[in-house]
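Engineer: The following comprises the amino acid sequence and a computationally predicted model.
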Amino acid sequence: MFGQNAYILRRTDQDRCIVVDPGFEIQQIVDYLEGNAYQLDAIFNTHGHIDHIAGNKPLKTLYPSSPLIIGARDAHKLSDPEANLSLGYGMEVISPVADITVEDGELIRFAELAFETRLTPGHSPGHVVWLFRDTEIPLVINGDVLFKESVGRTDFPDGSFKQLEKAIREQLYTLPDETLVLTGHGNSTTIGHEKQHNPFVQPVNA
């Protein structure tokens, strides 16, 4: 229904990993973790919408010691079906509460991976992205902020295109052009490609 992307990230020399934005296709994630004997270190939610949190409960049931992490300003959505938009789709998704909430600029480390938190409101007030620099090419776990030649929706009650535009310009377009953007929907992209080709948000000096 949602075509949402979940991610499993780990170092190649480790059997510990993190899962980002587990949605409805949770069995695929569990099968992959169990089939490779990976240990789940943490569950990351970029924001609190239904398609990015629906798998939290089954994952926490299977891996109760794995902390659930979300931006502080979206934490309330986990247990509020109206705020996480599930009621609007005829469902009632209630996630376990967050074990850890993060703020802009906060550094977190799980599975021997270090991530920088950046607050990116607009699609959702507490939306965060996580920047990972410890690879040859930096990558950002982007959720529903920036897509390939598109941007996240801002027509929700607490959405704001003005905030989204500001977040993209200040928190994403300031990253190196080669930065890989792992999107919440659709194909991945790069910061450089979006600065040149995104019709919704252009750099201020474009």
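Structural biologist: Here it is on my side, so go on.
Engineer: Only C-alpha atoms from now on, for both contacts and neighbour counts.
Structural biologist: Fine.
Engineer: On the C-terminal side of the longest helix along the chain, identify the next helix or strand.
Structural biologist: Selection of the longest helix in the chain by residue count, based on DSSP state H, yields helix 26-35. Next helix or strand after helix 26-35 toward the C-terminus (DSSP states H and E): strand 39-45.
Engineer: what about versus this one:
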Amino acid sequence: MKILGFRSKKGWKMGLATFGYGFILMVIIIAIIDPSTEETTAPVEAEETTPVEDVEEEVTKPEEEEAEVDAETIEANQYSSMFELSNSFIRQDIGRLGQHLQVFAYNEMWKDEYYEYVEELTEWAQDLRDMENVPDKFEFTHEAYLEGVDDVLASLDMMTNAIETEDDGDLDYAVVVMERGIEKMNSAEEQYKATK
């Protein structure tokens, strides 16, 4: 079995691998011997005594605050992950729909592909809408983003109606509504990045 970085016998690869393996080893050692877990003992002066209730209060308050901050951070990180994933797929589906609409056709294969893109986009939008416990700092951004998504979905409803009736009279207005929705989404995404 050959070790990654040493198989080709090239100096620069071996040097980089040595550095990488050393870094990984250092991280593992630091994780095992975490200086924050070491207890320090200081001499206790006999003259000062603190009632037990005061000591318990001093000890539990920082722990409670730390747990509260950690819960908020975890909640914000979970929201961020879901928002970024949903945003990525929503934008991908909008892009694919845009490309698909550029080769507009009323045949069944084209319609099936169109409906597939609309369905995927709708599912991702619904996932965002169904999110519970949106952190307070993202509440406004979340609502603004959903307004944009709602405009995009409304435009798709207009386009779907035009496709089903083969009457493209409302397509221009549907495009305007979609562009308005994308602008709202862009603005909300900028707010999200600034808030994050």
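Structural biologist: Now that the structure is in, tell me what you want to look at. Computed from a predicted model, the values in this text were never measured in an experiment.
Engineer: Would you give the TM-score for this superposition?
Structural biologist: The TM-score (TM-score structural alignment, normalised by the length of the second structure) is 0.22; 73 aligned residues with a C-alpha RMSD of 5.5 Å.
Engineer: circling back: so which bits of the longest helix of the first structure are buried?
Structural biologist: Neighbour counts using 16 or more other C-alpha atoms under 10 Å place Ile26, Ile29, Val30, Leu33 of helix 26-35 of the first structure among the buried residues.
Engineer: which other helices and strands contact that helix?
Structural biologist: helix 56-62 (3 or more C-alpha pairs under 8 Å, 6 or more residues apart in numbering; DSSP states H and E).
Engineer: Could you list every helix and strand in contact with the helix it packs on?
Structural biologist: If you count contacts as 3+ C-alpha pairs under 8 Å, 6+ apart, helix 56-62 of the first structure packs onto helix 26-35.
Engineer: Strand 39-45 and the helix it packs on, what's the angle between them?
Structural biologist: Orientation of helix 26-35 of the first structure against strand 39-45 (axes from the mean of the first three to the mean of the last three C-alpha atoms, to 10 degrees) gives an angle of 150 degrees.
Engineer: Distance from the strand or helix carrying Glu113 of the second structure to the middle of the chain?
Structural biologist: In the assignment (DSSP H and E), Glu113 of the second structure maps to helix 108-129. Using C-alpha atoms, centre = their mean, to the nearest Å, the mean C-alpha position of helix 108-129 of the second structure is found 21 Å from that of the whole chain.
Engineer: contacts for that helix?
Structural biologist: With C-alpha atoms under 8 Å, 6 or more residues apart in numbering as the test, helix 108-129 of the second structure has contacts from 82-83, 86, 89-90, 93-94, 96-97, 100, 104-105, 146, 149, 153, 156, 163.
Engineer: Past that helix, which element shows up next along the chain?
Structural biologist: helix 139-165.
Engineer: Now do the buried residues in that following helix.
Structural biologist: 141-142, 144-156, 158-160, 162-163.
Engineer: Could you figure out how far the helix holding Glu113 of the second structure is turned away from helix 139-165?
Structural biologist: Going by the same axes, to 10 degrees, helix 108-129 of the second structure makes 160 degrees with helix 139-165.
Engineer: helix, strand or coil for Ile129 of the first structure?
Structural biologist: In this structure residue 129 of the first structure is Val, not Ile. Put simply, Val129 of the first structure is strand when judged by DSSP: H, G, I helix; E, B strand; the rest coil.
Engineer: Please report the distance of it from Leu139 of the first structure.
Structural biologist: 10 Å (C-alpha to C-alpha, to the nearest Å).
Engineer: more neighbours, the two?
Structural biologist: Using other C-alpha atoms under 10 Å as the criterion, Val129 of the first structure and Leu139 rank with Val129 on top: 28 against 22.
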